[in-house]
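Asker: build me a model:
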Amino acid sequence: MTENEQLLARVATKARNTRPWGWASLPEPVDAATVARAEATLGFALPPLLAELYLWIGDGGFGPEYGLLPLLDSAPAGEPAAVVQYLANRKSARKDPDWPWPDGVLPISHWGCAMYACVDCRSPQATVLLFEPNAGDAAHAWYVDAPSLADWLCSWLDGTGWYEETNEGVDLAPWADFAMRTTEAHAS
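Answerer: Predicted coordinates for the structure are as follows:
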């Protein structure tokens, strides 16, 4: 069994046994056509591990706090789907240039208070970022939550994420690529 397969098995076990807020049950996984439709709508590919979560575990409804957002359809708790939220954030950024949303940064989980866990779909390791707009301005709203999606999932599985009560006061590093990635977005 590969490392990714072992991780997916651990995630599947926890996903079957725990429910994030607002989810009564674990949704069925999506099919390959749904992933392809999401990627076509986004204009970029999902990182393989993220696609596998949706294909093999469920269409959202598992993970830390409010759990993974569904890929294309709205969640039972009224949260928008990941693709819908990404498109809304990009549209909003065009209207308000003070709050640019980087291309390829897909919101995957809502933390409440307008905060999102996001996957940088352009990074080879699928870096997970925290978008925290309550910081005051866009330049100070982006942090590296985990160097990879696999690391982010492991911190949830192991109870070591910054959001755990036992880890209060953990400082996340600012996302150093924010300025470069949003400048690229404005140039295109």
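Asker: hey, let's count contacts and neighbours off CA atoms from now on
Answerer: Will do.
Asker: which parts of the chain are strands?
Answerer: All strands of the chain, identified by DSSP state E, fall at 105-112, 115-120, 128-131, 142-146, 173-174.
Asker: just the ones you listed: most buried one?
Answerer: Taking mean count of other Cα atoms under 10 Å as the contact definition, the stretch among the strands of the chain with the greatest mean neighbour count is strand 128-131, which reaches a mean of 26.
Asker: can you show me the helices along this protein?
Answerer: Along the chain, the segments classed as helices by DSSP state H run 3-17, 32-42, 48-52, 82-95, 149-158, 178-187.
Asker: would you reformat these as TSV and include mean neighbour count?
Answerer: What follows is the helices of the chain, written out as TSV (neighbours: other Cα atoms under 10 Å):
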stretch	mean neighbour count
helix 3-17	15
helix 32-42	15
helix 48-52	17
helix 82-95	18
helix 149-158	18
helix 178-187	14
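Asker: before we go on, could you also do this sequence so I can check it against the first one:
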Amino acid sequence: MTEDEIFEAILSAPGPNVLPAASSEAVAETEEAIGYPLPPLLRRLYLEVGNGGFGPRGGIIGVRGYDFWKSDIFADITESALRFEPSPTDDARA
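Answerer: Okay, the predicted model is just below:
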């Protein structure tokens, strides 16, 4: 299946509407927070299809601007990455 076929399958699937696409700034912020680039297909999905909310089990979580569901722990993958970043003392315990 090509990336374009994946995009078409997502957009034509029954279920909740796909959220508006993420901004390139939001994707860049996420990549900076996690410390590496997103996989190319996931990056394209955020930028060209929608900022999360599509896929199985309620869909993938989006980057900043994602407003599909909120958790007491985190609201998007950027916040999740920043919240669960290891502290300097974690290395001392290993």
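Asker: about what we covered before: mind putting the helices of structure 1 into a markdown table with distance to Leu129 of structure 1?
Answerer: Output for these, formatted as a markdown table (distance: least, Cα to Cα, whole Å):
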| stretch | distance to Leu129 of structure 1 |
| --- | --- |
| helix 3-17 | 20 |
| helix 32-42 | 18 |
| helix 48-52 | 14 |
| helix 82-95 | 14 |
| helix 149-158 | 10 |
| helix 178-187 | 10 |
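Asker: give the equivalent position in structure 1 for Ala81 of structure 2.
Answerer: Applying TM-score structural alignment, one finds that Ala81 of structure 2 aligns to Tyr86 in structure 1.
Asker: how many other residues sit next to Ala22 of structure 2?
Answerer: Summarising burial for Ala22 of structure 2: neighbours were counted as other Cα atoms under 10 Å, giving 23.
Asker: residue in structure 1 paired with it?
Answerer: When structure 1 is aligned by TM-score structural alignment, Ala22 of structure 2 is paired with Val30.
Asker: what sits against the closest residue to that match other than its chain neighbours?
Answerer: With sequence-adjacent residues excluded and distances taken as Cα to Cα, 6 or more residues apart in numbering, Val30 of structure 1 is closest to Leu55, at 5.1 Å. Contact criterion Cα atoms under 8 Å, 6 or more residues apart in numbering gives Pro29, Val30, Asp31, Ala32, Val35 as the residues in contact with Leu55 of structure 1.
Asker: ok, now Gly59 of structure 2?
Answerer: Neighbouring residues of Gly59 of structure 2 by Cα under 8 Å, 6+ apart: Gly52, Gly53.
Asker: ok, back up a step: the residue nearest to Val30 of structure 1 -> structure 2?
Answerer: For Leu55 of structure 1, the aligned residue in structure 2 is Leu47 (criterion: TM-score structural alignment).
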